[in-house]
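*Asks:* I'd like to go over a predicted model; first the sequence, then the structure.
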Amino acid sequence: MATIQRKRTNIFLRTIICCAILISCVSKVYAQRVTFNKGGINGKHYYEEIPYEFINGRIYLTPHFNGKKYKFLFDTGAPTQIGAELFKEIKSEVINKTDITDAAGNKTSLPIVSIKEFKLQGLVFNGIPALVSESELYKCLEIDGVLGSNIFRNSIIQISPAKRMLIITDDETKLTLDHGRQSELSWGEPQSYPFITVKLSDHKILKVGFDSGTYNFLRLSDKDLVKLGDSKVFEKLLSGYGASSRSLLGLQKPDSLFRLKLFSLDVNESVFTNVITETSKSNNSRLGTKLLDYGPITLDFLHHQFYFSTAKHSYDLQEKLWAFKPVIDQNKLVVGVVWESLKGKVNVGEEILEIDGKSCANINLCNWVNGGSEGVMTGDTTTVKIKDKDGNVKEIQLSRVP
């Protein structure tokens, strides 16, 4: 539990995420008459156990294109994507173009291609629509693309954190499932993003996506916060201003946000209390891969079921956090979010020169998203040296707050 507690505390330092590092923020794809729900696995009665790498909260798989192995992020919050270099190599046909809005609120237009064939261990996928992206995150994560939820919509996916194993099958009888710990899973257009319903206190329910590209526990959308209104399910801890999320298209624009404490969150009869979350500009709330810290997950797209069970019935997620959050902007470590207790003392966008006497000059986007955020502000107090926009340097002492 000590390891889980430390990771949970540091997650709020991560820049790329509405979530930590997400490319899954492309999970919001808005375009008329565009669908990624085409193609799929060639054949029936399949069962594959596929080892995965789990690094800094992200799951990596190694599909083969034209007999060559590539590194991909497994991301149920996104449609399948390939990088520009792989697009040039496999020469896939461009079939459409779509406007997208990522979870950080950034917008662009990207081409859609049809991937004729690729393999994932013994499985052969044919006719898969995919976005072509040149995100800077691809270089940082050293990936060639993203395997998104659209390719799994006719399968059952079991994620085993203990074995670091992904099982893909169309036969539920080959899996060990706890039928007393299941709930309904829904998905649809344009990319089969999986949604489940969780229970909150005061008899409230919340529809959330399961986003395996997001290394957080829960991220609550502004829209859902409005829906919950004045119900007795959360306590509003702090209000703030800034940018805490990075997505496919870059850092979000600074805006207001809230830090909340949900009193109770019930996922398939596993109860999490004192859940600290921050609001986002995303179109929906979502659970991320922090859920795997507590047990295996099965996404049964075929029968519309979500399985999740834990060793204990309840977990207390109470934690103390900082009154500001660093992010990477233009390859420098800067103040991303300022919470109300520091208002007027620190401003969004000011450069962070030192943390606890250690220079931040060499911190850039790539080393930050690849674990660099874990090595800073690890104690209960910290000293931060900051340069404002006029070049003045100031030093502030900070302590974690509930």
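*Replies:* Nice, thanks for sending it over. What you see is a predicted model, and the numbers here were worked out from it, not measured in a lab.
*Asks:* all contacts plus neighbour counts: C-alpha atoms, from now on.
*Replies:* Will do.
*Asks:* Report all helices and strands that the lengthiest helix in the chain contacts.
*Replies:* Using DSSP state H, we find that the single longest helix of the chain is helix 2-10. Applying 3 or more CA pairs under 8 Å, 6 or more residues apart in numbering; DSSP states H and E, we find helix 2-10 packed against no helix or strand.
*Asks:* what does stretch 359-378 contact?
*Replies:* With CA atoms under 8 Å, 6 or more residues apart in numbering as the test, stretch 359-378 has contacts from 10, 13-16, 20-21, 56, 137, 139-141, 328-329, 331-333, 352-356.
*Asks:* and the residues you listed, which of them are in helices?
*Replies:* Counting by DSSP H, the contacts of stretch 359-378 place 10, 137, 139-141 in helices.
*Asks:* Next, give me the two most distant ones among those residues.
*Replies:* Greatest spatial distance among the ones in helices among the contacts of stretch 359-378 (CA to CA): 10 and 139, at 23.5 Å.
*Asks:* coming back round to it: let me know the closest of the ones in helices among the contacts of stretch 359-378 to residue 379.
*Replies:* The closest of these, once distances to residue 379 are taken by CA to CA, is residue 10, at 10.1 Å.
*Asks:* before we move on, the earlier item: looking at residue 10 and residue 139, which has the bigger crowd around it?
*Replies:* residue 10 (17 against 12; other CA atoms under 10 Å).
*Asks:* From residue 221, how far off is that one?
*Replies:* Between residue 10 and residue 221 the computed distance is 21 Å (CA to CA, to the nearest Å).
*Asks:* Then residue 359?
*Replies:* 35 Å.
*Asks:* what's the neighbour count on residue 162?
*Replies:* Residue 162, neighbours per other CA under 10 Å, totals 10.
*Asks:* And here is the other one:
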Amino acid sequence: MSEENTKSTDVGKRSFFWLNPEWISKGTYFLLVLTLLSGCSTFQRIKSNKLLASADLKNESFQSVVPIEYISNLPVFEVTIQGEVYRFIFDTGGYTVFSERLTDRLIGLAKPSYIDVKDGNSTVSRINTYFLDELEIGGITFEKEGFATIGFTESEWFSCLGLDGTIGPNIMKEALWEVDSQEGHIILSDKSKRLEIVDSGHTIPLYTDPVFKPSLDLQIGKEIKRVGFDTGFNGFLKLIGKPSSDYLDSYPSVLRLGNRTNAGNSIVFSDTKMVKLDEMGLNGIVFRNVITSVGNQFSSDLLGSQLFDQYKILIDLSGKALYLEEFETKPERQTKIESFGFGLDFRAGKVVIDYVYQPSAAHDMGVKPGQEILKINGRHYAFSSYCEFIENFQLPMENTMELELLQEDKPFFVSLTRQTIL
């Protein structure tokens, strides 16, 4: 699902996909961010923009604790619609989106408009927009919300997780949302004075666009970059850039060849650059040794949901502020990439090489993206579906690995040792 390798993410680490997905299809970004395409009809764009920004709050004077779980490092909670409970991603960087199967179940929907969009891979497609009377989150009722149906919800990399859609900033703007990953909940409130983090936390100014998607300023070297804050992106940081980006040239880097990226309605295979920044500034907060991916196929710069690993965060879109309170004990953020030199994926019923680092021993020995893996340390892996793969696949614990690959219809053997790639 994700890509960012901010937690020792490549092949060679034993972990379930649900908790730390990066060792599988580490090129598979879970980007739900969408951007308006300037070439679409002006009338439809304005109409859809207004619709997708709409939502009202029915309740007054409230505070509700909403349980959350993290699936592929994405915050997920329950939403009640027309008396049924569904599971949605908390996604600051996208629209409110319902899966087509959910939309088909709902009664009394009107399809007032459409919009042409670019997804995170800069692929253009048309989506339909709708209007819903109300939904509930933690007993709090939101009315007259606009939402869209987008093809990514029908993809196996989404539906295997049992998700029904995403809650976007049109709904978030109506309340305050304090996300605490260690306690496993979101506090949903109408007043900041109810929340201690407003006084004790570090304040970050936010900027919002016409549909209330937030962005903030990062300092990288002498550059100030305005990046989207997108909790529907399960990495830490990604930046738009060509293989040679002026302000990134001086930092250590490696190439990731053949990286698979899922975003919106498209899947793209492309090369990305992994860069280690000595430090990154966020309005006075300094992050050191930050691993980021850089690619010219990305449609926007993003800071993602892995920020929740380090901080309790209050999101106030209407007040245009983010409040961060560092956890006393927190998991280590990855500051280097340790790997056997490649990542894995499941395609057309086969376990295959997803991407390969260059330079790496794997690359030097002829491992290539897309190659079928026959055996790992002598064991053959077979799965009936992608869902079975992500639920059940685990790698051995050893620091050495022997791969049996298929190359030109013949077995090809490679012995590798985990190494520091970056």
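*Replies:* Arrived safely, thanks for sending. Because the structure is a prediction, the values reported are computed rather than measured.
*Asks:* Look at residue 359 and residue 221 of the first structure and report which has more neighbours.
*Replies:* Of the pair residue 359 of the first structure and residue 221, residue 221 is the one with more neighbours under other CA under 10 Å, namely 23 against 12.
*Asks:* per the alignment, that one corresponds to what in the second structure?
*Replies:* Aligned counterpart of residue 221 of the first structure in the second structure: residue 240 (TM-score structural alignment).
*Asks:* Same question for residue 335 of the first structure.
*Replies:* Residue 335 of the first structure maps onto residue 353 in the second structure, by TM-score structural alignment.
*Asks:* circling back: show the subsequent helix or strand relative to the longest helix of the first structure.
*Replies:* strand 40-41 (DSSP states H and E).
*Asks:* Check which helices and strands that next one is in contact with.
*Replies:* Here strand 40-41 of the first structure touches strand 123-133, going by 3+ CA pairs under 8 Å, 6+ apart.
*Asks:* what does the strand it packs on correspond to over in the second structure?
*Replies:* Matched against the second structure by TM-score structural alignment, strand 123-133 of the first structure falls on residues 140-150.
*Asks:* just to revisit the earlier point, can you lay out the ones in helices among the contacts of stretch 359-378 of the first structure as TSV showing distance to residue 200 of the first structure?
*Replies:* Converted to TSV, these look like this (distance: CA to CA, whole Å):
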residue	distance to residue 200 of the first structure
10	25
137	34
139	39
140	37
141	35
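*Asks:* Just say helix, strand or coil for residue 101 of the second structure.
*Replies:* helix (DSSP: H, G, I helix; E, B strand; the rest coil).
*Asks:* Neighbours of it, how many?
*Replies:* Counted with other CA under 10 Å, the neighbours of residue 101 of the second structure add up to 12.
*Asks:* What is the equivalent residue in the first structure for it?
*Replies:* For residue 101 of the second structure, the aligned position in the first structure is residue 85, judged by TM-score structural alignment.
*Asks:* Look up how far residue 24 of the first structure lies from its match.
*Replies:* 20 Å.
*Asks:* cool, residue 296 of the first structure as well?
*Replies:* From residue 296 of the first structure over to residue 24 of the first structure the distance is 20 Å, taken as CA to CA.
*Asks:* More neighbours: which of those two?
*Replies:* Neighbour count, other CA under 10 Å: between residue 296 of the first structure and residue 24, residue 24 has more, with 28 against 19.
*Asks:* And the contacts of stretch 62-73 of the second structure?
*Replies:* By CA under 8 Å, 6+ apart, stretch 62-73 of the second structure touches 1-2, 17-21, 75-78, 137-140, 161, 181, 184-190, 234-235, 305-306.
*Asks:* I meant to write stretch 156-165 of the second structure there.
*Replies:* With CA under 8 Å, 6+ apart, stretch 156-165 of the second structure has contacts from 1, 71, 86-89, 96-99, 102, 152-153, 386-387.
*Asks:* Just give me the closest of the residues you listed to residue 400 of the second structure.
*Replies:* residue 1 (25.2 Å).
*Asks:* on that earlier part again, what's the distance between the longest helix of the first structure and the middle of its chain?
*Replies:* Relative to the chain's own centre, helix 2-10 of the first structure is displaced by 17 Å; criterion: CA atoms, centre = their mean, to the nearest Å.
*Asks:* Could you list the buried residues of that helix?
*Replies:* By neighbour count on 16 or more other CA atoms under 10 Å, the buried set for helix 2-10 of the first structure is 7-10.
*Asks:* mind putting those residues in JSON lines, distance to residue 273 of the first structure included?
*Replies:* Shown next, in JSON lines, are these (distance: CA to CA, whole Å):
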{"residue": "7", "distance to residue 273 of the first structure": "17"}
{"residue": "8", "distance to residue 273 of the first structure": "14"}
{"residue": "9", "distance to residue 273 of the first structure": "15"}
{"residue": "10", "distance to residue 273 of the first structure": "19"}
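*Asks:* For residue 252 of the second structure, state which of the contacts of stretch 156-165 of the second structure is nearest.
*Replies:* residue 1 (25.3 Å).
*Asks:* Touching, residue 60 of the first structure and residue 74? I think so.
*Replies:* Yes. Assessed by CA atoms under 8 Å, residue 60 of the first structure is found in contact with residue 74 at 5.7 Å.
*Asks:* Helices along the stretch 251-400 of the second structure, start to end?
*Replies:* 361-364, 386-392 (DSSP state H, counting those that start in this stretch).
*Asks:* now these in a markdown table, with distance to residue 57 of the second structure and mean neighbour count?
*Replies:* As requested, the helices of the stretch 251-400 of the second structure are exported to a markdown table (distance: least, CA to CA, whole Å; neighbours: other CA atoms under 10 Å):
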| stretch | distance to residue 57 of the second structure | mean neighbour count |
| --- | --- | --- |
| helix 361-364 | 54 | 18 |
| helix 386-392 | 37 | 16 |
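*Asks:* right, and those helices - which one's nearest residue 176 of the second structure?
*Replies:* helix 386-392 (34.0 Å).
*Asks:* average offset between that closest one and the first structure?
*Replies:* For helix 386-392 of the second structure, the mean distance to aligned residues of the first structure following superposition is 4.3 Å (mean CA distance after the TM-score superposition for the first structure).
*Asks:* Following that helix in sequence, what is the next regular element?
*Replies:* strand 400-407.
*Asks:* So which elements touch that next one?
*Replies:* strand 373-376, strand 410-417.
*Asks:* list the helices and strands the shortest one packs on?
*Replies:* Think strand 373-376 of the second structure. With contacts taken as 3+ CA pairs under 8 Å, 6+ apart, strand 373-376 of the second structure sits against strand 350-358, strand 400-407.
*Asks:* Please state the offset of the lengthiest strand in the second structure from the chain centre?
*Replies:* Ranked by number of residues, the top strand in the second structure under DSSP state E is strand 266-282. In terms of CA atoms, centre = their mean, the gap separating the centre of strand 266-282 of the second structure from the centre of its chain is 13 Å.
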